[in-house]
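[1] okay, predicted coordinates and the sequence, questions at the end:
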Amino acid sequence: MDILIWVGVIVSAAGLGGLVWTIVRVASARRRNLPDAELRAELQKALPLNLGALFLSVIGLMLVVVGIFLG
């Protein structure tokens, strides 16, 4: 079950990378001092990406746990 653990690590790392990318994107939008409506639009665009990255991270961690239990 080592392969399941490594696949989980890769998926979880991809999710973590997505979370970091979303944080950087939102922080740069805040630093640009956008008007309120434009900042809200940027945040609304970033929300699905954030949730998708969080989902990937959780799925990856679940794969790691399952691989440890089965191995």
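    The structure has been received and is ready for your questions.
[2] use CA for all of it now, contacts and neighbours both
    Noted.
[3] center of the protein, which residue is that?
    In the chain, the C-alpha nearest the mean C-alpha coordinate belongs to Ala53, at 2.4 Å (Cα atoms, centre = their mean).
[4] so what's it up against?
    Residues near Ala53 by Cα atoms under 8 Å, 6 or more residues apart in numbering: 14-19.
[5] identify the residue nearest Val11 in space, chain neighbours excluded?
    Gly60 (4.8 Å; Cα to Cα, 6 or more residues apart in numbering).
[6] second structure follows, compare the two:
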Amino acid sequence: MDWLIWTGAAVSLAGVGALVWCILFAMRARREARDEIDLRARLQHAVLVNFGALAVSVLGLMMVVVGIFMS
């Protein structure tokens, strides 16, 4: 079950990478926003990506835990 652990770690790392992207995207959006409506639209997109990244990260961590229990 080593493959499940390493695959889960890679999936979790991809989720963390997407979280970092969300942080950088939100900081850039706050700097570059022309008005409040533009900022709100950009941050709503960031929130959707953030939830997806959290789900991917949790899925990867669950794969690691299952892989450890099955070893």
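    The structure has been received and is ready for your questions. Note that the structure is a prediction, hence the values are computed from the model and not measured.
[7] please state their TM-score.
    Taking TM-score structural alignment, normalised by the length of the first structure as the basis, the two superposed chains have a TM-score of 0.94; 71 aligned residues with a Cα RMSD of 0.9 Å.
[8] still on that earlier bit, how much does the helix or strand in which the residue nearest to Val11 of the first structure is found stray from the second structure?
    Applying DSSP states H and E as the criterion places Gly60 of the first structure in helix 36-70. Taken over the aligned residues, the distance from helix 36-70 of the first structure to the second structure averages 0.6 Å (mean Cα distance after the TM-score superposition for the first structure).
[9] off-centre distance for that helix?
    Its chain's C-alpha centre and that of helix 36-70 of the first structure lie 4 Å apart, by Cα atoms, centre = their mean, to the nearest Å.
[10] with stretch 1-19 of the second structure instead?
    Relative to its parent chain, stretch 1-19 of the second structure has a centroid offset of 11 Å by Cα atoms, centre = their mean.
[11] contact partners of that stretch?
    Contacts of stretch 1-19 of the second structure (Cα under 8 Å, 6+ apart): 49-50, 53-68, 70-71.
[12] kindly report the same for stretch 54-71 of the first structure.
    Outside stretch 54-71 of the first structure, the residues touching it (Cα under 8 Å, 6+ apart) are 1-16, 18-19.
[13] inside helices: which ones of the residues you listed?
    2-16, 18-19 (DSSP state H).
[14] emit the ChimeraX select command for whichever of these are buried.
    Only the buried entries of these go into this ChimeraX selection, using 16 or more other Cα atoms under 10 Å:
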select :4,5,7,8,9,10,11,12,13,14,15,16,18,19
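[15] circling back: and the residue nearest to Val11 of the first structure, how many neighbours does it have?
    25 (other Cα atoms under 10 Å).
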